[in-house]
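Trainee: Here is a sequence together with a model predicted from it:
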Amino acid sequence: MFSRPLNFNQPTYYIKNDAIEPTSTHQINMKNCILITNVNSLLGYALSYRFLEEWNREQDENYAELREKTEFRLLCRERQGLDELELLGAKIIEVQDYQNQGKIKEYMDGVGYVMFLPENSSQRLKEGETVIKCAKEQGVDYVTMLSYMGADYAKEENKHLTEYCRLEKFLSKHFNHNSYTVMRSAMWHQFYYYYGPMIEDENKIKLPVHEKAEFGSIDLADLVDAVYNLSSFPAEEAVYSNLAHLYITNLRKKNKTLFEFTPSGTITPGQLVKAASVGLERKDMTYEKISPETLYDYLRRIHNDNRFRQRPIQSATDIVVHKPILKEDRPYTFPLGRYLNDIVIEGILEYWTLADSNKQSHVSDDLEKAIDRRPTAVGKFFKHNRDQFSRLR
């Protein structure tokens, strides 16, 4: 059901020994490829799934023609857990060294549009700069960088957010205002899945922030919908050579180099606990402030927790319909334990450090405009996913 139909009129790319070999220079010149980096991350996987899901839907004849002329390339560290994306038609490419400019340039052959997600590694800055430089040198038409709220507040002690800030600036120096955009997001509601065992064992939510701190989170499904909606629109409005061309044209119409995807308002730790208590139907839940070190140790244990090894069975969505049948989370937004490497955990702690200083309280209507509805509130997230939290007992 997920396999891509063959098109014998289109040349094919072969992936051999970590290299891409185009069968003709004509396809390279067409720039028919869309490339997404860091697909081993939660956001990278969710974005890839969302775009590929739409790519596989039944569409009108005009859209079908664009679809057949488009190729999705997904860069990853390892292929583990990416089988579904390959079944949906993507070309999965394992990257051994993101600083190898020769290899990265090969992967950029024929690419018109890049969704750039910096790596969750100790070499994020150098690797990200290499991706941006290679994209520029290979003539990529447009780059969307996914970043995080708070990057503009980051100081040297906020190492990871500072790196995002530097990469944002590096991107702006290499691509003009009509050829890139940065999409910053707040923390995702799905982070609270990692708190499932804590809620079950202690009936508490513990964070390293004071009780009056204000912060916010958004639903990861809303975020990927926003990225998709800003890139796509009904194909019948104009004639395009492929989906990369369509996405780029639509993003350029927005004429924005920065989107800030935040909730409609902020909450305090007490309000978060109340939302979880009501949504999960648990009584007497409480809040406790803990040290960053305590949260770090907890998340390290979750990294190896068997309850976070597999995604839920895909009951909420169906590839042949446009919207989830149920209100519960789409399986591709569920956070696996393996996503919690040390770099990710340190980044989460930086978020809470800024929240404790009331530097995660900025709100914008960019998300609401992009998805054309009110963003999913954290209380609804808990309520709609009560069964998922029960599964984590």
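Mentor: Good, I have the coordinates.

Trainee: only C-alpha atoms for contact and neighbour calcs from this point on.
Mentor: Fine.

Trainee: For Arg50, see how far away Ser390 is.
Mentor: When distance is defined by Cα to Cα, to the nearest Å, Ser390 is 26 Å away from Arg50.

Trainee: now Lys169
Mentor: As defined by Cα to Cα, Lys169 lies at a distance of 28 Å from Arg50.

Trainee: So these two - more neighbours on which side?
Mentor: Neighbour totals were compared for Lys169 and Arg50, and Arg50 leads with 19 against 12 (other Cα atoms under 10 Å).

Trainee: The more buried one touches Val224, doesn't it?
Mentor: Yes: using Cα atoms under 8 Å, Arg50 makes contact with Val224 at a distance of 6.7 Å.

Trainee: Show me which positions of stretch 144-158 end up buried.
Mentor: 144-151, 154, 158 (16 or more other Cα atoms under 10 Å).

Trainee: second one coming, line it up with the first:
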Amino acid sequence: MRNGEYRSHSGNFELRVLCRQRQGYQLEQLEKMGAKIWEVNYTDEHKMREVMRNVCHVLMVPESSRDTLKEAETLMCAAKHESVDHFSMVSVLAVDRVQSGDINDQHSNEFRTILHFHKIEEKLKKEFHGEKHCIMRIPMLNQFFYFLAPKIEGENIVPLPVKKDKKWSSIDLNDIVEAIYCLAKKRSERSQQQQSGDAFHHKQVYNFTCSKVHNTEEIVKQMGEGLDQRDLHFKEISENDLKQWLHKLKDDKKFSQRPDDRNDFRKGRDGFASFPLGKFLHEDMIEILMEYWRLVNKGKLDMQTDDLEKVLERKPHTIKEYFEVNRQQFKRLK
């Protein structure tokens, strides 16, 4: 899904939300909030130019599909043709590390999707150079663990295809959404005041991580403390085992509808906007999840920055805090 901000001649703004298909995804919730929904074919450049007309800012979230690279390039070309002022995208943490030595040459097929993200980043830098672009790289989201809730709550285990001593980040989607809002607000204020502003809030690349990176066993321990399950423990499994489990959840009724509750972004409480649905667990989405765990096992996710903390102007939610405030959400998925 991609967003575009349109400015009319009267000075009013319109938020355009682009999607492949609106039916069955409860997008009417966004319409009630004032967004305009556009159903598009991302590979149709003529149509994409129409959608990009009079748009000043674009936020692209590349979708997990076989045509990810082509779709992203089409959108960027259309935006460039229509003279979009600023283009930002959400990318994958450590995407720049897939170009280092052994991963790029010998294991490119293992990181096919992540390599596509790297190519999209390079294309964006070329088409919208300088301060006309912004890249926000994110790690695994805490919300992924809802898919493991039946195992967490029913068997007291967190089954993952990673080594127990490998360090990695997992952060709250609520923090990411708030960070994107903060950056957009800062940019808008800077534009309206025609001032240079705070240089940090106008960087071209942000690497969002936890305030402190932990290994797998430490992360699982924090999950257990947040869920009040002191006996929660980590279990290393194969990629195939996790794939089979995720495929099984595609049609699970517990993951067919989002909760009616609204998100509380400041507290990190999940609601309608951030709960994951089983229908999104298609083959390409599952593959990029596997690629992430492969990066963890190669030690590429052992990295920490204060980018997220600086953008939010507060500490991001810790694993323990996130699971504590969402404890009941996990328990209902037992």
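Mentor: On my side now, so go ahead. Computed from a predicted model, the values in this text were never measured in an experiment.

Trainee: what's the counterpart of Asp219 of structure 1 in structure 2?
Mentor: In structure 2, the residue paired with Asp219 of structure 1 is Asp172, using TM-score structural alignment.

Trainee: give me every residue that touches the nearest residue to its match once chain neighbours are set aside.
Mentor: Leaving aside its sequence neighbours, Asp172 of structure 2 sits nearest to Asn142 (Cα to Cα, 6 or more residues apart in numbering; 5.2 Å). Going by Cα atoms under 8 Å, 6 or more residues apart in numbering, Asn142 of structure 2 touches 170-173, 319, 322.

Trainee: okay, these in JSON lines with distance to Lys235 of structure 2, neighbour count and secondary structure next?
Mentor: What follows is the contacts of Asn142 of structure 2, written out as JSON lines (distance: Cα to Cα, whole Å; neighbours: other Cα atoms under 10 Å; DSSP: H, G, I helix; E, B strand; the rest coil):
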{"residue": "Ser170", "distance to Lys235 of structure 2": "17", "neighbour count": "21", "secondary structure": "strand"}
{"residue": "Ile171", "distance to Lys235 of structure 2": "21", "neighbour count": "23", "secondary structure": "strand"}
{"residue": "Asp172", "distance to Lys235 of structure 2": "22", "neighbour count": "27", "secondary structure": "coil"}
{"residue": "Leu173", "distance to Lys235 of structure 2": "25", "neighbour count": "22", "secondary structure": "helix"}
{"residue": "Ile319", "distance to Lys235 of structure 2": "18", "neighbour count": "22", "secondary structure": "helix"}
{"residue": "Tyr322", "distance to Lys235 of structure 2": "21", "neighbour count": "24", "secondary structure": "helix"}
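
Trainee: if we go to structure 1, which of those are intact?
Mentor: Shared with structure 1 under both residues aligned by TM-score structural alignment, their matches' Cα atoms under 8 Å, the contacts from those are 170-173, 319, 322.

Trainee: Make a markdown table from these and add distance to Leu242 of structure 2 to it.
Mentor: Listed next are the kept ones among the contacts of Asn142 of structure 2 as a markdown table, based on distance: Cα to Cα, whole Å:
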| residue | distance to Leu242 of structure 2 |
| --- | --- |
| Ser170 | 18 |
| Ile171 | 20 |
| Asp172 | 22 |
| Leu173 | 22 |
| Ile319 | 21 |
| Tyr322 | 23 |
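
Trainee: Quick check: the farthest pair among the residues you listed?
Mentor: Farthest pair in the kept ones among the contacts of Asn142 of structure 2 (Cα to Cα) is Leu173 and Ile319. Separation: 11.9 Å.

Trainee: What residues does the aligned residue in structure 2 for Glu127 of structure 1 make contact with?
Mentor: When structure 2 is aligned by TM-score structural alignment, Glu127 of structure 1 is paired with Glu71. By Cα under 8 Å, 6+ apart, the contact set of Glu71 of structure 2 is 42-43.

Trainee: how many neighbours does the counterpart of Pro316 of structure 2 in structure 1 have?
Mentor: Aligned counterpart of Pro316 of structure 2 in structure 1: Pro375 (TM-score structural alignment). When counting by other Cα under 10 Å, one arrives at 21 neighbours for Pro375 of structure 1.

Trainee: Check Thr333 of structure 1 too.
Mentor: Neighbours around Thr333 of structure 1, by other Cα under 10 Å: 22.

Trainee: does the match of Asp219 of structure 1 really touch His317, like I thought?
Mentor: Yes: counting by Cα under 8 Å, Asp172 of structure 2 does reach His317; the two are 6.7 Å apart.
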